[in-house]
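Colleague: all I have is the shape, not the residue letters:
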């Protein structure tokens, strides 16, 4: 007798998409059988043609609690994640106060999250000037690695690293480093303007290209693991390809907004589209899609970075003054599926990009896959259904989104976390920590 069996004619398993019956006991997947297999179960659910996906893993989420909880919080962010089919997130070390740059700050953040999370939550640490000596202890406390900025982060308590400081941090601890790659020498102050083109000109592709080169050289010198966050500029792809060909441990991600939004179509004053690095044009997006399909870009994550509507300066539409960040943890799956299906990609590819590969990035071997022994983190996803994005139905704290009014394919019907349905009422998530040998 198993606790639960889920049957779907479109189950995305480790063997690809196929009809299957997935059996769950004790929160784990204990069997993946043929669709019509006879299984003695306490509960037997047949999803029909609704797809069964592994729960997504989003390794790039800014929860902002404590300290800026009016921007977001653990309860609201993880409720939104579950509604979008995300069953595990890794929280960024900023924009919370204090930032997660030492073990004391990690404890403060975990205290803020305890008992409030609807999905499983892990944590990144932060590398800032002067804290290299604190990194080994923070790594030993279970963070999945360290985030570093090479340009202004937007908040004063998390300053950027110079190339020499990045090298110092990489030498301090053998860990995964994730890098916001924009070079300050190539950035320009944006003029006060409602025109998106004016903001875009202030953050040219050359800024990403130069910073990616810096990060790769640091990885080469230290023999370190370096992951390029939220790659926007396709011009940097050849650098990453050459680094991988040289055997360097360099990877990259991108985000739904860089793959699906077009700089040339952003209306004047629509500051909900502002993020850093910026959304570029459709030709650039085409190159990102090609790199994703080829495996050069390894994963798609949200960079969920919300703020209050006031900080988005929707009153003036001034891109220069607005906070840069897009809140999309609830919408990433349908946004990507809508675009992917139009380009001929499969559900199995989407699950690979948004579940297995992010899990592998941080070593979550029991997440992001439908396979025996994995956590029973599962999503019933109707790939043929459509819906119109209504900000009022989003669960994150401040429902500001560039996707408002868009018609998307794919509806999350149910999300299971370790075999239990996530309702959004009773928090059932746990803390995830890196396995420390």
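Modeller: All right, it came through fine. Given the structure is predicted, the values throughout are model-derived calculations rather than measurements. Numbering: from 1, shown residues only.

Colleague: when you work out contacts or count neighbours from here on, use the C-alpha atoms and nothing else.
Modeller: Noted.

Colleague: and residue 213, helix, strand or coil?
Modeller: Following DSSP: H, G, I helix; E, B strand; the rest coil, residue 213 is assigned to helix.

Colleague: for the stretch 1-150 of the chain, what spans make up the strands?
Modeller: 4-13, 16-25, 28-33, 44-46, 51-54, 56-61, 86-91, 120-123, 125-126, 146-149 (DSSP state E, counting those that start in this stretch).

Colleague: show me what whatever helix or strand comes next after the last one is packed up against.
Modeller: Past strand 146-149, heading to the C-terminal end, the next element that is a helix or strand (DSSP states H and E) is helix 163-172. Contact analysis of helix 163-172 by 3 or more C-alpha pairs under 8 Å, 6 or more residues apart in numbering; DSSP states H and E lists helix 135-140, helix 205-222 as its packing neighbours.

Colleague: let's see that with 6 Å instead.
Modeller: Using 3 or more C-alpha pairs under 6 Å, 6 or more residues apart in numbering; DSSP states H and E as the contact test, no helix or strand touches helix 163-172.

Colleague: let's bring in a second model and compare:
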């Protein structure tokens, strides 16, 4: 204990073994001990007494579109990681699109790393992309440290990241399985989407009808069959249709290696409340009805759903026109995920311990970050300090996202992020980030 330089004390520390009053000792950027609440700090250590504010492990958001380089008018590493830090997120994994070039080759990965390195306020890792014709690139990307590979089964929305055909998906998954890698999938069936009426105009009901639940259900069923055949590890991104949960649960019981995530907007917003023309609510797959939201919460409670991540997918304000057929589909929520989820979780009787598992521990496990995601000795000293009973009203001007367009504007949320800490250094204080001190992360070999 002689090298301890910092002790954080709280009556509500969310540890890997439960919530307790404790003092957390930090040395060299790592947690060295979780001590009794009133333990005397070692000589020379700085004591930060958080009172009754909750000390959570820093959030790990494995689904973020930073768009840098190439579409930095939409977002960038400075603005995205500042928003992450302000919202209690200490680690994010960047998606391979909508940057230009997309992260589908090692050369593109290195270009992205060069841009991110001097700007990162939080730790940043990268997904690779699986697109038509790049199977030979998958092994080099895996060896270069990407955390897995993302693919689409239908058009992605940007021309430089095409979807995989069934044959191409099969070939990519076979290669990824041989590598011991992870495929993460935007799972909607293209034929069912093509067969639905295309959305046009301001009515949200028309947009919702254009992305039926069955498109998700059928795509996930097909993905399960492929994962079973290749004995591959797959992950369903941004699950919206609760009807797919029994398929996932049954596959797991059978031994299929499948996991799934959902997002704050699917857990907190409902189709019934989306005003016509309000395309800040547009995302794909879409926000569905209140009954579907209830079933997603049940899927979290019974662990069919593993984690909650943002799918932060911002754009410039002009791309959010009032026409649901033309507007960009994506919700910007990186800074607001923790309070949004906590607001609904507390209303439903869930605990901060569960929220920490969904938004920190499970995402860290998904990508194999063994030093992230929990408050226990040996882990990185990454923390979010939360005032759970305090509320605030979302004002877009307070957000650090490059474009302050948000579906949460005007909403009252519970859970004020007082501060965020990365490896024992405070990186945001009452919503104001400090200088960038984040590091670039690579996939860690299996233990």
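Modeller: Arrived safely, thanks for sending. No experiment lies behind these values; they were computed from the predicted model shown.

Colleague: TM-score for the pair, please.
Modeller: Scored against TM-score structural alignment, normalised by the length of the first structure, the superposed chains reach a TM-score of 0.98; 434 aligned residues with a C-alpha RMSD of 0.9 Å.

Colleague: whichever residue in the second structure pairs up with residue 23 of the first structure: neighbour count?
Modeller: Mapped onto the second structure by TM-score structural alignment, residue 23 of the first structure lines up with residue 25. Neighbour count for residue 25 of the second structure, taken as other C-alpha atoms under 10 Å: 28.

Colleague: before we move on, what about the one 10 residues further on?
Modeller: Residue 35 of the second structure: 16 surrounding residues under other C-alpha under 10 Å.

Colleague: now residue 428 of the first structure
Modeller: If we define neighbours as other C-alpha under 10 Å, then residue 428 of the first structure has 18 of them.

Colleague: again, but for residue 189 of the first structure
Modeller: 10.

Colleague: what sits against the closest residue to it other than its chain neighbours?
Modeller: Nearest residue to residue 189 of the first structure, sequence neighbours excluded (C-alpha to C-alpha, 6 or more residues apart in numbering): residue 202, at 6.1 Å. The contact partners of residue 202 of the first structure, taken as C-alpha atoms under 6 Å, 6 or more residues apart in numbering, are 187-188, 190.

Colleague: I'd assumed residue 307 was in contact with residue 61 of the second structure.
Modeller: No. In this structure, residue 61 of the second structure is not within contact of residue 307 by C-alpha atoms under 6 Å, at 9.5 Å.

Colleague: ranges for the strands of the stretch 251-400 of the first structure?
Modeller: Going by DSSP E, counting those that start in this stretch, the stretch 251-400 of the first structure shows strands at 299-300, 378-388.

Colleague: what does residue 373 of the second structure correspond to in the first structure?
Modeller: Aligned partner of residue 373 of the second structure by TM-score structural alignment: residue 368.

Colleague: distance of its match from residue 362 of the first structure?
Modeller: 11 Å (C-alpha to C-alpha, to the nearest Å).

Colleague: more neighbours: which of the two?
Modeller: Legend: neighbour count by other C-alpha under 10 Å for residue 368 of the first structure and residue 362, higher for residue 368 (32 against 19).

Colleague: list the contacts of the more buried one.
Modeller: So residue 368 of the first structure contacts 54-56, 355-356, 359 (C-alpha under 6 Å, 6+ apart).

Colleague: need these in JSON lines with neighbour count, can you?
Modeller: Listed next are these as JSON lines, based on neighbours: other C-alpha atoms under 10 Å:
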{"residue": "54", "neighbour count": "33"}
{"residue": "55", "neighbour count": "30"}
{"residue": "56", "neighbour count": "33"}
{"residue": "355", "neighbour count": "28"}
{"residue": "356", "neighbour count": "26"}
{"residue": "359", "neighbour count": "25"}
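
Colleague: which residue in the first structure aligns with residue 205 of the second structure?
Modeller: By TM-score structural alignment, residue 205 of the second structure lines up with residue 197.
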